[in-house]
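K.L.:
Provided below for reference: sequence and predicted model.
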Amino acid sequence: MLDIRGVDLPLLVSLDVLLEEKHVTRAAARLHLSQPAMSAQLARLRALFDDALLVPADSGRGMLATPRALQLQAPLRTALAMLGQAVRRDAPPFDPRTAERTFHIAGNDNAVLMLMLPVVQQVAAFGGPGLKLAFRTPEPAQLAGQMERGEIDLLVGGSRFVPATLDKSPVLLVEHRMAQRKGHPRGTGPLDLDSYCALRHIVVSTNGSFHAFMDEQLAQQGRTRSVLIAVAQYNLVPPMLAATDLVCTLPSRFLERFEGQLDTFDLPLSVPALDLSLAWHPRSEHDAGLRWLREQVVASSQGMPQ
């Protein structure tokens, strides 16, 4: 068996060209070598494979490949093409129609629906059978390690929750509004700060805390509110609101999907918008597939109202 460790790559490139040209002088010209240098390489190849590889044609024009050379030609060409693809400076383009790839995406249900739903529609409509998206709930304590190990490809969520070790790109700013059920006893008048704080609230909190983003904003003004319910998923909130007199402050784009069930209102204080971003590990910066996925998210988010 031939030991590949003892083979110079340029020697195999020369063999590939020799087998295609079947002429030492023409092969030398293609590789910018002298004819004696090309002949010397052919001699080394014959010794390496213990076969003549190319013999003079009876006509005196060119050379004929031996059976051993003919066996080598196709796999050698394939191997060199694959090696060339692996070391090329620019990654090959990503084609969703032919790709065999599963993207692992971490994000809460709100961020996934706001940023990824259009991409899910594109993959379902135009992606090939080998292209898959796997969504999972982020684990903040594990996230940086999971992305470093390649267990998660992309994080979607609020910019303030992105670990400092990741690259990120802001995608969408979303304002907050307060929501209540249709027919709520409060009525549909505008909110003031006193009435907002007096209402009973639901918060979304992955760790079960009753102190959330809005409580931080109220604390800056020396105010507090009454929080009765903490849930881990945004999609649990609308049915709870519809069945009670509780209220909740949520991103406006999330609430748009529940216009038939809920009334929404401007907040009585100024709060920062939700800054949704994409984040990925720096080693994946030039990953053609991941770049394609990020571009789809950004393209689908452009022009989205807040």
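P.N.:
Right, received. Where do you want to start?
K.L.:
going forward, measure contacts and count neighbours with C-alpha atoms only.
P.N.:
OK.
K.L.:
Without its sequence neighbours, what residue ends up closest to Pro92?
P.N.:
Leaving aside its sequence neighbours, Pro92 sits nearest to Ala288 (C-alpha to C-alpha, 6 or more residues apart in numbering; 7.2 Å).
K.L.:
Apologies, that question was intended for Ser226.
P.N.:
Nearest non-adjacent residue to Ser226, counting by C-alpha to C-alpha, 6+ apart: Arg200, 5.2 Å away.
K.L.:
show me where the chain has helices.
P.N.:
With DSSP state H, the ranges of helices along the chain come out as 9-21, 24-30, 35-49, 67-87, 109-111, 117-126, 143-148, 193-198, 213-219, 237-243, 252-255, 288-301.
K.L.:
Could you verify my assumption that Gln41 touches Pro10?
P.N.:
No - checked against C-alpha atoms under 8 Å, the pair Gln41 and Pro10 is beyond contact range at 9.5 Å.
K.L.:
Neighbour count for these two, which is higher?
P.N.:
Shown here are Gln41 and Pro10; by other C-alpha atoms under 10 Å, Gln41 has more neighbours (18 against 11).
K.L.:
Can you name the residues that contact that one?
P.N.:
Applying C-alpha atoms under 8 Å, 6 or more residues apart in numbering to Gln41 gives the contacts 11, 14.
K.L.:
try it again with 10 Å
P.N.:
10-12, 14-15, 24, 35, 47 (C-alpha atoms under 10 Å, 6 or more residues apart in numbering).
K.L.:
Report the two of the residues you listed separated the most.
P.N.:
Using C-alpha to C-alpha, those reach their maximum pairwise distance at Gln35 and Ala47, which is 18.7 Å.
K.L.:
adding another structure so you can compare the two:
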Amino acid sequence: MSDQPPLSRLDLNLLVSLDALLTERSVTRAADRLHLSQPALSASLARLRTHFNDPILARTGNSYELTPLASRLSEHTAAALDAARRVFESQAEWDPRQSTREFAIFGSDYSFSTTGRRLASLAAERAPGVRFRFMLHNPQIVEDAVNRLRGADALLMPHGFLTDLPFTDLWTDSWVVIAAEDNPAIGEVVTLENVARLPWVFTYQSRSAFTSATRQIQQLGIEPRVEAVVESFLALPMFIAGTDRLGLVQAGLAEYARNTVGVRVYEPPFDAIPIHNAMWWHPVHRRDPEHEWLRTLAAEATTGLGEATA
């Protein structure tokens, strides 16, 4: 038998205290955050130390630091607390017009500037009390999406990176090449010779973080000369203007790129694979009426978005 006490014998209020202690790293500040007395929170810390057989907070000089175990717990506590809140906030009948729910969504700045912007705008019309928290993803979040999406509502990402998760298809985009207007090596069109000879700025370049178009260039037998990597599609034009570099952005950002001083937009000199944007989510949300509303709204909000950016 397990030595751990059954869940029914644990006070779930300790999860709230633990989250505050891990965030504030101070009993005083954590107590203020929770509007509790310092002795009350000190008692909670004592119970947590007994449960985990670990100090949780270790004094270093005049301050406290998280123990190694506490650092590991901090990765899971906020998600567990959020999941617990979702359980007890669930309702048999849900009216989006009366809701104050916050939806937490991972994605890139491209996803937020296109899908996220439209989703939030439509939601403001249909459910003015609903809020969104758009959080930038990173390779670690994408690689651990199954676990990360237990504590979040969705991940906005094109097909080709995730498997074994339910998804809602949204809209299809394409790729464009951007270059400085005064780049003397480029005429009216970008050629494959330009692609091979000119330096590049990539948005992502790792085993799990890449774009389909940059992979496609390599599959053409061209190894791009990458001078810079910036993990932001919106920042990419800033690294192109006034240089001889090339970059790839989605057509959905083409207008933004054109409005960046000294940047011109071109069609790629190869048949770039389309971008099939989707909303990915964890199976625990399958029968959640609030989440179903979110998925339906996202699909509606992005209807025609591909045509609008063509």
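P.N.:
Happy to help now that I have it. These numbers were taken from a predicted model, which means no experiment stands behind them.
K.L.:
Quick TM-score on the pair, please.
P.N.:
Overlay of the two chains. TM-score (TM-score structural alignment, normalised by the length of the first structure): 0.63; 213 aligned residues with a C-alpha RMSD of 2.5 Å.
K.L.:
What is the burial count for the residue nearest to Pro92 of the first structure?
P.N.:
Counted with other C-alpha under 10 Å, Ala288 of the first structure comes out at 16.
K.L.:
Could you do Met178 of the first structure as well?
P.N.:
There are 21 residues near Met178 of the first structure, going by other C-alpha under 10 Å.
K.L.:
correct me, but it touches Leu267?
P.N.:
Yes - the criterion here is C-alpha atoms under 10 Å, and Met178 of the first structure meets it with Leu267 at 6.4 Å.
K.L.:
Overlap in contacts, these two.
P.N.:
Common neighbours of Met178 of the first structure and Leu267 (C-alpha under 10 Å, 6+ apart) are 191, 196, 249.
K.L.:
For the first one, give me its contacts.
P.N.:
Going back to what we said before, that points to Leu191 of the first structure. 178, 197, 265-269.
K.L.:
Next up, the contacts around the closest residue to Thr114 of the second structure other than its chain neighbours.
P.N.:
In space, and not counting its chain neighbours, Thr114 of the second structure is closest to Gly252: 6.9 Å by C-alpha to C-alpha, 6+ apart. With contact set as C-alpha under 10 Å, 6+ apart, Gly252 of the second structure has these partners: 110-111, 113-115, 172-176, 305-310.
K.L.:
do Thr60 of the second structure as well
P.N.:
Leu66.
K.L.:
for the most centrally placed residue in the second structure, what are its contacts?
P.N.:
Compute the mean C-alpha point of the second structure, and by C-alpha atoms, centre = their mean the closest residue is Phe106, 2.3 Å away. Going by C-alpha under 10 Å, 6+ apart, Phe106 of the second structure touches 112, 116, 133-138, 141-142, 145, 148-149, 152-157, 279-280.
K.L.:
separation between the counterpart of Trp293 of the second structure in the first structure and Val123 of the first structure?
P.N.:
Using TM-score structural alignment, the equivalent of Trp293 of the second structure in the first structure is Trp292. As judged by C-alpha to C-alpha, to the nearest Å, Trp292 of the first structure and Val123 of the first structure stand 12 Å apart.
K.L.:
if I look at the two, which residues touch both of them?
P.N.:
Shared contacts of Trp292 of the first structure and Val123, counting by C-alpha under 10 Å, 6+ apart, come down to Pro96.
K.L.:
who's more crowded, the two?
P.N.:
Under the neighbour definition other C-alpha under 10 Å, Trp292 of the first structure and Val123 were set side by side, and Val123 has more, 17 against 14.
K.L.:
What is the neighbour count of the spatially closest residue to Met116 of the first structure that is not a sequence neighbour?
P.N.:
Among residues not flanking Met116 of the first structure along the chain, Val297 sits closest, at 6.5 Å (C-alpha to C-alpha, 6+ apart). Per other C-alpha under 10 Å, the neighbour tally for Val297 of the first structure reads 20.
K.L.:
Tell me which residues touch Val297 of the first structure, please.
P.N.:
So Val297 of the first structure contacts 114-120, 156, 171, 278 (C-alpha under 10 Å, 6+ apart).
K.L.:
And it, how close does it get to Leu115 of the first structure?
P.N.:
6 Å.
K.L.:
Show me the common contact partners of the two, please.
P.N.:
With C-alpha under 10 Å, 6+ apart, Val297 of the first structure and Leu115 have common neighbours 156, 171, 278.
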